[in-house]
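> Any chance you can model this:
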Amino acid sequence: MTGQQAPGRPRYAYLGPAGTFTEAALRQVASPEEAEYLPQVDVVSAIEAVRSGIADFAVVAIESSIEGGVNAVLDTLASGERLVLLGEVLVPVTFSLAARAGTALSDVRRISAHPHAWAQCRRWLAAHLPEVVHVPATSNTAPAALLSGSAEALPFEAALVPPSALDHYGLATLATHVADNERAVTRFVVVGRPGDMPARTGADKTTFVVHLPSNQAGALLEMLEQLATRGVNLSRIESRPIGDSLGRYSFSVDAEGHVEDERVAEALMGLHRMCPHVRFLGSYPRVDAPHGDLRPGTSDADFTAARAWLEGLRAGTTG
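As a prediction, this is how the structure comes out:
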């Protein structure tokens, strides 16, 4: 893993407690033998642990195939001390309905779940438990830990949890495969301090935040043209409120390519020239295939040849 870190085993902050999808993502990055795991109560705390120096890295969810971007992560990365993304991993997302032993499905009136888990099981819940009440949880395993912790009364009878949490917390299974989409996946990113950047692999992703150059008609088109004219394909673009007044939005963007690619570098320079704010959040290897083919005329060789031709014009050696 590139980026700055303290000597010794690297410290990773992540959304805990044990058994979360985030922990599954972290295990793809570094095993418990290779790194120190630092569970946090929420994703903002995980990111801030890196800023404060408590952790060297954080692993956080940034995008769900069902719900889109994770707003708390996007907003925390867009402001404050700059951090960068160093890598990404994908985790398939499935859920089970769990409860204490002796609980029947007919006993369930309230279910504790992380908001993203609730959203991914909405149709199943409407079909099987139409009157059930949602009790929000801070993570996918926080309610499982509460159910297994003691016999005291809780404000819910069951919880939507990852299947791995059932054995970990010794809970009974009321239903399996309760997610509405069996192919759901969540993308997690490794967050660290600016430093050495992951090397270009040829299958990379660049993430940045940009503000529009004006509030006039066509401002979004002007911003996107800086990317389109240079053949930079986008795999994600989401608007987020800047927060200082109504109607002002920034854009969180994932672009295909690395900042060392000529087309990406030229596009970033174009954005920097025309937009009031551009925050570069890193270039790193992507884990899935690019969505688009490289457009003719936008390879590194094409940019290099065009620059050499221009230099010849200036020197009077070409026409």
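> from here on, contacts and neighbour counts on C-alpha atoms
Fine.
> list the helices and strands the longest helix seen in the chain packs on?
Across the chain, the longest stretch assigned as helix under DSSP state H is helix 300-315. Applying 3 or more Cα pairs under 8 Å, 6 or more residues apart in numbering; DSSP states H and E, we find helix 300-315 packed against helix 262-274.
> And for the next helix or strand after the helix it packs on, what's in contact with it?
Moving toward the C-terminus from helix 262-274, the next helix or strand (DSSP states H and E) is strand 278-285. Strand 278-285 is contacted by residues 77-78, 82-88, 197-201, 203-211, 257-259, 271-272 when judged by Cα atoms under 8 Å, 6 or more residues apart in numbering.
> same question, stretch 172-187
61-66, 88-105, 120-125, 163, 166.
> Tell me which of the residues you listed fall in strands.
Assigned to strands by DSSP state E, the following of those qualify: 61-64, 88-92, 96-99.
> Identify the farthest-apart pair in these.
88 and 99 (32.6 Å; Cα to Cα).
> the more surrounded of the two?
residue 99 (28 against 23; other Cα atoms under 10 Å).
> which ones are touching the residue nearest to the spatial centre of the chain?
For the chain, the residue sitting closest to the mean C-alpha position, by Cα atoms, centre = their mean, is residue 62 at 1.4 Å. For residue 62, the contacting residues are 69, 70, 71, 73, 74, 186, 187, 188, 189, by Cα under 8 Å, 6+ apart.
> Excluding chain neighbours, what is closest to the first one?
So the one you mean is residue 69. Nearest residue to residue 69, sequence neighbours excluded (Cα to Cα, 6 or more residues apart in numbering): residue 63, at 4.2 Å.
> who touches that neighbour in this structure?
By Cα under 8 Å, 6+ apart, residue 63 lies in contact with 69, 70, 186, 187, 188.
> quick one more, to check against the first:
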Amino acid sequence: MSAGMPAAGSSNAGEMTYTYLGPEGTFTEAALLQVPGADRAARIPATSVNAALEMVRSGRADAAVVPIENSVEGGVSATLDAISAGEQLRILREILVPITFVLAARPGLELADIGAVSTHSHAWAQCRGWADAHIPQAEYLPASSTAAAAVGLQDPDQAYDAAICSPLVAQRLGLSVVAENIGDVADAVTRFVLLSLPTSLPAATGADKTTLVVPLPEDHPGALMEILDQFSARGVNLSRIESRPTGLFLGDYFFSIDAEGHIEDARMADALKGLHRISPDLRFLGSYPRADRREPVVPRHNTDEAFRAADLWLAGLTRG
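Next comes the predicted model:
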């Protein structure tokens, strides 16, 4: 994707090619269809998060939608790891999708007849309580997505006889639904992100989010506090922070962070400069509008006006 490519949602969005975690009917496709113009654009399902991002990195797709966080399970490790390394990507927007699950089974089966059930690991975690109570005899078999599990249910040679999926994909495939609303948390939501190769940043709206990957350059007492102090000293709130292994050796981690604010905000820009001094390999993944449009509460001494006033005061001192 070139720097001049129109961001998703522009008048030319329908000319773009998107990829997403497939197959058709996933919650990820539902998230993609919330992007203005995506319903008119070419949409290519990918078999995994890595495959979707590789299509963007190789130029076969302009942008990808992948899950990054769930309100029940937290961060989606496959996405956090994939965007932390490799060719730089940029988050253009986030999308929130309410999550509802059904249990589909082969025709004629009752709950007591189910011997094995397949779904994505995050879906299984969100329905585990229901499964333990209603199908305790069933073995769990992981799938690449909820829709992939549902599609596989149509294959008589599959090793499972039930799938946890969205109501939409069960309806599209004409599957027999034996239980509805089986999620353990009624208001579960999954957060998805739209990623491209680096391009122009979305403009600041006052209700924004910035996503970062911060390696821990040296493991010593207070190392994490040094990172967190860069945000707290400037009044930048964190909405998510997770540690992930780098894979290089045991005990080597990076931090995946969502912070409230935009890089154009003085407090955020100052925090990023402080972070870069501590961790020069800091990876900036983008500043973009929050899907919930919630504006942060910024202390008076951390507003852009306060930073400008401090700069003017200091400049006055150096001029004598």
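> Got a TM-score for the pair?
The TM-score (TM-score structural alignment, normalised by the length of the first structure) is 0.94; 314 aligned residues with a Cα RMSD of 1.8 Å.
> so what corresponds to the residue nearest to residue 69 of the first structure in the second structure?
Counting by TM-score structural alignment, residue 63 of the first structure lines up with residue 69 in the second structure.
> How about residue 217 of the first structure?
For residue 217 of the first structure, the residue aligned by TM-score structural alignment is residue 221.
> Tell me if that match really is in a strand.
No - counting by DSSP: H, G, I helix; E, B strand; the rest coil, residue 221 of the second structure falls outside a strand, being coil.
> Count the neighbours of it for me.
Other residues close to residue 221 of the second structure by other Cα under 10 Å number 8.
> How far does stretch 214-227 of the first structure sit from its chain's centre?
25 Å (Cα atoms, centre = their mean, to the nearest Å).
> And that stretch, what's buried?
222, 223, 224, 225, 226, 227 (16 or more other Cα atoms under 10 Å).
> for the second one, helix, strand, or coil?
Judged by three-state DSSP, the three-state class of residue 223 of the first structure is helix.
> Equivalent analysis for the last one, please.
Of the three states, residue 227 of the first structure takes helix according to three-state DSSP.
> Check the alignment and tell me where it lands in the second structure.
Using TM-score structural alignment, the partner of residue 227 of the first structure in the second structure is residue 231.
> and if you look at residue 118 of the first structure?
Counting by TM-score structural alignment, the partner of residue 118 of the first structure is residue 124.
> Apart from its neighbours in sequence, what residue is nearest that match?
Nearest to residue 124 of the second structure is residue 164, by Cα to Cα, 6+ apart, at 7.6 Å.
> so the one you found sits in a strand?
Yes - the assignment for residue 164 of the second structure (three-state DSSP) places it in a strand.
> ok, residue 95 of the second structure - contacts?
Residues near residue 95 of the second structure by Cα under 8 Å, 6+ apart: 31, 34, 191, 192, 193, 194, 291.
> Now secondary structure and neighbour count too, for these, in CSV please.
As requested, those are arranged in CSV below (DSSP: H, G, I helix; E, B strand; the rest coil; neighbours: other Cα atoms under 10 Å):
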residue, secondary structure, neighbour count
31, helix, 24
34, coil, 14
191, strand, 21
192, strand, 25
193, strand, 22
194, strand, 22
291, coil, 15
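> Keep only the residues you listed that are still in contact in the first structure, please.
Of these, the ones still in contact in the first structure (both residues aligned by TM-score structural alignment, their matches' Cα atoms under 8 Å) are 31, 34, 191, 192, 193, 291.
> Any figure for the gap between the second one and residue 249 of the second structure?
Taking Cα to Cα, to the nearest Å as the measure, residue 34 of the second structure and residue 249 of the second structure are separated by 40 Å.
> follow-up on the earlier one: just the residues contacting the host helix or strand of the match of residue 118 of the first structure, thanks.
Here residue 124 of the second structure, judged by DSSP H and E, is contained in helix 121-134. For helix 121-134 of the second structure, the surrounding residues in contact (Cα under 8 Å, 6+ apart) are 72-73, 101, 111, 142-143, 146, 164-165, 182-185.
> quick one: the counterpart of residue 155 of the first structure in the second structure and residue 145 of the second structure, what's the gap?
Superposed on the second structure with TM-score structural alignment, residue 155 of the first structure falls opposite residue 159. Going from residue 159 of the second structure to residue 145 of the second structure by Cα to Cα gives 16 Å.
> Who has more neighbours out of those two?
Counting neighbours by other Cα under 10 Å for residue 159 of the second structure and for residue 145 shows that residue 145 has the greater number, 26 against 14.
> Wait, that one touches residue 152, no?
No - the pair residue 145 of the second structure / residue 152 is not scored as a contact, 10.7 Å apart, by Cα atoms under 8 Å.
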